[in-house]
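>>> Build the 3D model from these lines:
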Amino acid sequence: MPPKLAFLKPVSNVLLSLPIAIFLTNTFYSPAWVTGPSMSPTLSTRADTSSPSSDKRTQRDLVLLSHFNAHNEASRGEIISFISPLDPERVLVKRVVGVEGDLLLEGRRGRVVEVPKGYVWVEGDGRRWSRDSREFGPVSRGLITGRVAGILYPFNRMGKVEEYEGWRRNLVSRVEERRLRMRFE
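Now for the predicted structure:
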């Protein structure tokens, strides 16, 4: 390449790399900021008290979402992102607490719910602040956009998401499930 056109090489590299980066981001992984307290304490939206910065990004976790086959692979206990059934413009992040066929005790109304085929039941770890399946019902697997693969930021929390056992509280035990099914059949 002539010296006058040497500056075009980095530009052409960027232009060639951009479509590949967009494809990979949309198909496999993408970063996402967590907002709101509904997934606290697992995913934090509180200010980092060790940081003097007032930058709003220090108050939230940046997570890595895996998009590859997310709607089929989402299983009990995983944190997922999905399109809100109430507002298709919003993407929510919640934990899967039930999959098709599971019976759950729905705490707000005190009723037993069976998760239908092709759906998951999601709840926020911070139940007090969470708008979730207890409000809008089961979520179609077709609305699932990703699974939380880990935390990217803040750096002191970087890595795999810590297990939160509280999600099991509404899942009906197999013994109790048999008893309930016999009662309702």
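>>> From here on, just use CA atoms for contacts and neighbour counts.
Noted.
>>> In this structure, mark out all the strands, start to finish.
Applying DSSP state E to the chain gives strands spanning 29-33, 62-66, 79-83, 91-99, 103-106, 111-114, 119-123, 139-140, 144-153.
>>> Can you tell me which of the ones you listed is most buried?
For those, the largest average neighbour count (mean count of other C-alpha atoms under 10 Å) is found in strand 119-123, namely a mean of 25.
>>> ok, the spatially most central residue of the chain to W121 distance?
Closest to where the C-alpha atoms of the chain average out (C-alpha atoms, centre = their mean) is I80, at 2.6 Å. Note on I80: its distance to W121, by C-alpha to C-alpha, to the nearest Å, is 11 Å.
>>> Which neighbours do those two have in common?
V96 (C-alpha atoms under 8 Å, 6 or more residues apart in numbering).
>>> one more to put side by side:
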Amino acid sequence: MEQTKNEKQALWEWSKAIVITLGIALLIRYFLFAPIVVDGASMNPTLENGDRMIVNKIGYEVGEPDRFDIVVFHASEKENYIKRVIGLPGDRVDYKDDQLFINGQVQPEPFLDSFKAEITGGKLTGDFTLEEITQMTVIPEGYVFVMGDNRRKSTDSRIIGLISIEEIIGSTSVVFWPPNEMGLVK
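Coordinates of the predicted model:
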């Protein structure tokens, strides 16, 4: 009789521990961090198709995106995109002769250096101005301009327009799979 009572008590304690653990895991998964799989080549060479990453969902609840952050956002009801923040609210964005200009000043993009070195016969990024793409001279409050690192094969703000900061799920900089790609990306 005593053993049955102890077994029931142990079962109850294990059940509570499992429920609490599952609850914490769900909270982390849905509110703090989430896994995402890179789908496509738009962020090559920084990210490869099939890379698995961790998305930090809480960073923009307390702050704003920074230039060159890699973000995940809702592109449609069924699809999320991974791109790099290029322009912030209040910025004028121009591209000329494969150089990024923010508010008239050249901005280095060191994450593109190796990719640009591989390209022969042409530019990685075609010339454009923010006004040509959006009919706006500056990015309005609450929006960002995003681009994929593989500028020739990226559906980004040049095509889909400015991205509402409210649509950004979070930032990502950690690849956890495949093991040979594991680590931080910039």
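>>> After superposition, what is the TM-score?
Laid over one another, the chains give 0.70 as their TM-score (TM-score structural alignment, normalised by the length of structure 1), with 146 aligned residues with a C-alpha RMSD of 2.1 Å.
>>> how about TSV for the strands of structure 1, with distance to S40 of structure 1 added?
Shown next, in TSV, are the strands of structure 1 (distance: least, C-alpha to C-alpha, whole Å):
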stretch	distance to S40 of structure 1
strand 29-33	14
strand 62-66	14
strand 79-83	12
strand 91-99	10
strand 103-106	20
strand 111-114	25
strand 119-123	12
strand 139-140	21
strand 144-153	14
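>>> of all these, which lies closest to I20 of structure 1?
Judged by C-alpha to C-alpha, the one of the strands of structure 1 that comes nearest to I20 of structure 1 is strand 29-33, at 12.6 Å.
>>> How about the aligned partner of D132 of structure 1 in structure 2, nearest residue that isn't a chain neighbour?
Counting by TM-score structural alignment, D132 of structure 1 lines up with D156 in structure 2. Nearest residue to D156 of structure 2 in three dimensions, chain neighbours excluded: M147, at 5.0 Å (C-alpha to C-alpha, 6 or more residues apart in numbering).
>>> Report whether the expected contact of that neighbour with G87 is present.
No: here M147 of structure 2 does not reach G87: they are 9.3 Å apart, not a contact under C-alpha atoms under 8 Å.
>>> per the alignment, the residue nearest to D156 of structure 2 corresponds to what in structure 1?
Checking TM-score structural alignment: M147 of structure 2 goes with E123.
>>> What of R67 of structure 2?
Under TM-score structural alignment, R67 of structure 2 pairs with R76 in structure 1.
>>> what's the distance between I20 of structure 2 and Q9 of structure 2?
Counting by C-alpha to C-alpha, the gap from I20 of structure 2 to Q9 of structure 2 is 17 Å.
>>> Give the full set of residues in contact with the nearest residue to I159 of structure 2 once chain neighbours are set aside.
Once flanking residues are discounted, I159 of structure 2 sits nearest to I133: 7.9 Å by C-alpha to C-alpha, 6+ apart. Contacts for I133 of structure 2 (C-alpha under 8 Å, 6+ apart) come out as R158, I159, G161.
>>> helix, strand or coil for I133 of structure 2?
Of the three states, I133 of structure 2 takes helix under DSSP: H, G, I helix; E, B strand; the rest coil.
>>> what about the residue nearest to the centre of structure 1, distance to R181 of structure 1?
As judged by C-alpha to C-alpha, I80 of structure 1 and R181 of structure 1 stand 29 Å apart.
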